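# Quick one: sequence and predicted model below, then my questions.
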Amino acid sequence: MSSGPARTRLTHAERRATILDAAARVIVAHGVHGFRLQDVADEAGVSQPLVSSHVDDRDELIAASFVRVDERELEAVEADARSAEPGRAAIVRFLRRATFPAGPDDGGGTIVGGDGWELWSQVSSRARFSPVVRDAVRARQAAWIAALAGLLRDGRAGEDVPAHVDAERVALLLITVSDGLGPALNCGLVDDDGARSVLADALDGALR
C-alpha cells in the first residue's frame, strides 16, 4: 500500500527563510513590541524551539526578517524604475513605488507603502533600543539612498539631471521626503494627489 509521495525536507537555509518571512508578517500583525516567538512559530508552522535555533535572540529575529523583506522590496522597486526611460521618469517611478502602496497603475508585486511601511515603522521604533536592529535599519536606509543615487547619476546622461547635482545628497533628501509621506498618507494627513505633488516639488527643487 502506497503511503503517498515523500515530503521534501527543507534545508536549513529554506527553513530559516520561512521563519523570517513569518516573523515579518507577525511583526506587522502584532507589533514589534507585542509579538511572541510562539506567534512566529505558529505562523511558520514549526515549534518555538526551532525558531530559537535559527536566531540568537528576539532582536536578531526582528533585524533579519526586516532585512530579508526589505531587500526583496528594494530589488523590485529598483527593477521597475530601471524599466523606465533613464532620468526623471525612472526617478519618479522609484519614488512613487517607494511611497505609495503597489497597485495596478504602479505594476504591483511589492508591499511597499502597505505592509512594507508598517514593517518599517514597527522595526524603526525598536531601533532606538537595540543596536542590532538600529544597524539593520541604517544599512537598509543606506541601500535605498544608494539605489536612488544610481538613478540620479544615470540621469546625468540626458537633460533631466544637471551635471552639478550631488546624487548622494539629493537621494538622501528625496528618500527622507518619501519616508515622511508614508506615515502622513497612512493617517490621512495628505491624500495620494497631495503626496505626489510634494514629491514633484521636492524633485523639482533638488534638480535645480
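Now that the structure is in, tell me what you want to look at.

# switch to C-alpha atoms for all contacts and neighbour counts from now on
Will do.

# got a list of what Ala206 touches?
By Cα atoms under 8 Å, 6 or more residues apart in numbering, the contact set of Ala206 is Val165, Val170.

# Next, name the residue at the spatial heart of this structure.
The centroid of the chain falls nearest to Asp70 when counting by Cα atoms, centre = their mean (3.6 Å).

# what about that one, which helix or strand?
Per DSSP states H and E: Asp70 is located in helix 58-82.

# That helix - contacts with which helices or strands?
For helix 58-82, the packing partners by 3 or more Cα pairs under 8 Å, 6 or more residues apart in numbering; DSSP states H and E come out as helix 12-30, helix 88-99, helix 115-127, helix 131-155.

# so the second one versus helix 58-82, what angle?
If I follow you right, that is helix 88-99. Angle, helix 88-99 to helix 58-82, by axes from the mean of the first three to the mean of the last three Cα atoms, to 10 degrees: 150 degrees.

# structure B:
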Amino acid sequence: MPRTKDEALTEKRRNEILDAAARVFVRHGFHRASMRQICGEAKLSAGAVYNYFPSKDQIIEGLAAREQEEIAELAAYLAETDNAQKALTGAIRLMVEDTNAADARLYVELTAEAGRNALVRERLVATDAALQECLLEAIRRGQAQGSVTKARPAADLLALLTAVYEGFVGRLAVDGDSECKAFAKLAADAVAILLKP
C-alpha cells in the first residue's frame, strides 16, 4: 500500500533528524552530544525534534531501525543471487563502497559508546546478529552448492568476512572517503580468495 503524503513527510523528517544526529555524534561523540546540538544541526525547533524523538536513546533506536532495514535488503540480495560466493563477494564490496568516512566514524563512536550505554550495546548486538545471520546463511548455501570452500567451517569463514569488512570500515574512519573505492575492491578481492573452493 503506497504511503500517504503525510506518512512520506513524516518519514522524510525523521530521516533528516537521524542524519543530523549522526553528524553531531561524529563531531562530538554520542556521550557529549546534546539534543540542542541535534536540533541546531537539523535546523528544527526543539519541539519539532522532540515530537519525533523524545531522547537521544530514541534516536539510537531510529538509527538501529534504519540499519535493520539495510540488513534486510542485504539478506534479500544474498538470497536472490544464485552463486553464493559471487553474492558474498559483491555484498562485501557494496558494503564497503556504500560506507563513507562519516558512517565509519559513527560506527566507531557507537561501538565505543556501547561500552558505557546498555541500550547502545543492545542495539549494536541486535544489528550485528542480523548481519551475521544473513552472511552465515549465504556461506552455508555456498558450501552446499560448491561455490564456497568447505576447507573451513562456515563460522570461521564468517569470522574472516566480518574481520575484512570491519577492518576496511575502520580504515575508512581514519583515511577518509578518498580510499573508499580502492578499499571496496581490495575487500572484494580478499573475500573472493577466502571463499574460493
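Perfect, thanks for sending it. Keep in mind that this is a model prediction, so the values were computed, not measured.

# How alike are these chains, TM-score-wise?
Put the two chains on top of each other and the TM-score (TM-score structural alignment, normalised by the length of the second structure) is 0.72; 189 aligned residues with a Cα RMSD of 3.6 Å.

# what's the spacing between the helix holding Asp70 of the first structure and its chain's center?
Its chain's C-alpha centre and that of helix 58-82 of the first structure lie 5 Å apart, by Cα atoms, centre = their mean, to the nearest Å.

# Which parts of that helix count as buried, going by neighbours?
By neighbour count, with 16 or more other Cα atoms under 10 Å as the criterion, the buried positions of helix 58-82 of the first structure are 59-67, 69-70, 73-74, 76-78, 80-82.

# again with stretch 14-33 of the second structure
Neighbour-count burial for stretch 14-33 of the second structure flags 14, 16-26, 29-30, 33 (criterion: 16+ other Cα under 10 Å).

# Which pair of these spans the longest distance?
Arg14 and Gly29 (20.5 Å; Cα to Cα).

# quick one, what contacts the corresponding residue of the second structure for Leu119 of the first structure?
The alignment partner of Leu119 of the first structure in the second structure, by TM-score structural alignment, is Leu106. Applying Cα under 8 Å, 6+ apart to Leu106 of the second structure gives the contacts Ala22, Phe25, Val26.

# Tell me the spatial nearest neighbour of the last one, not counting adjacent residues.
Right, Val26 of the second structure. Nearest residue to Val26 of the second structure in three dimensions, chain neighbours excluded: Leu106, at 5.3 Å (Cα to Cα, 6 or more residues apart in numbering).

# The second one too?
Nearest residue to Phe25 of the second structure, sequence neighbours excluded (Cα to Cα, 6+ apart): Ala33, at 6.0 Å.

# Quick one: map that neighbour onto the first structure.
Ala33 of the second structure maps onto Phe35 in the first structure, by TM-score structural alignment.

# ditto for Ile92 of the second structure
Aligned by TM-score structural alignment, Ile92 of the second structure pairs with Leu95 of the first structure.

# ok, now Thr162 of the second structure?
By TM-score structural alignment, Thr162 of the second structure lines up with Ile175.

# The alignment partner in the second structure of Ala64 of the first structure and Arg121 of the second structure: what is the separation?
Here Ala64 of the first structure is matched to Glu61 in the second structure, going by TM-score structural alignment. Separation of Glu61 of the second structure from Arg121 of the second structure (Cα to Cα, to the nearest Å): 11 Å.

# cool, and Ala72 of the second structure?
Going from Ala72 of the second structure to Arg121 of the second structure by Cα to Cα gives 20 Å.

# Check Gly176 of the second structure too.
From Gly176 of the second structure to Arg121 of the second structure the distance is 26 Å (Cα to Cα).
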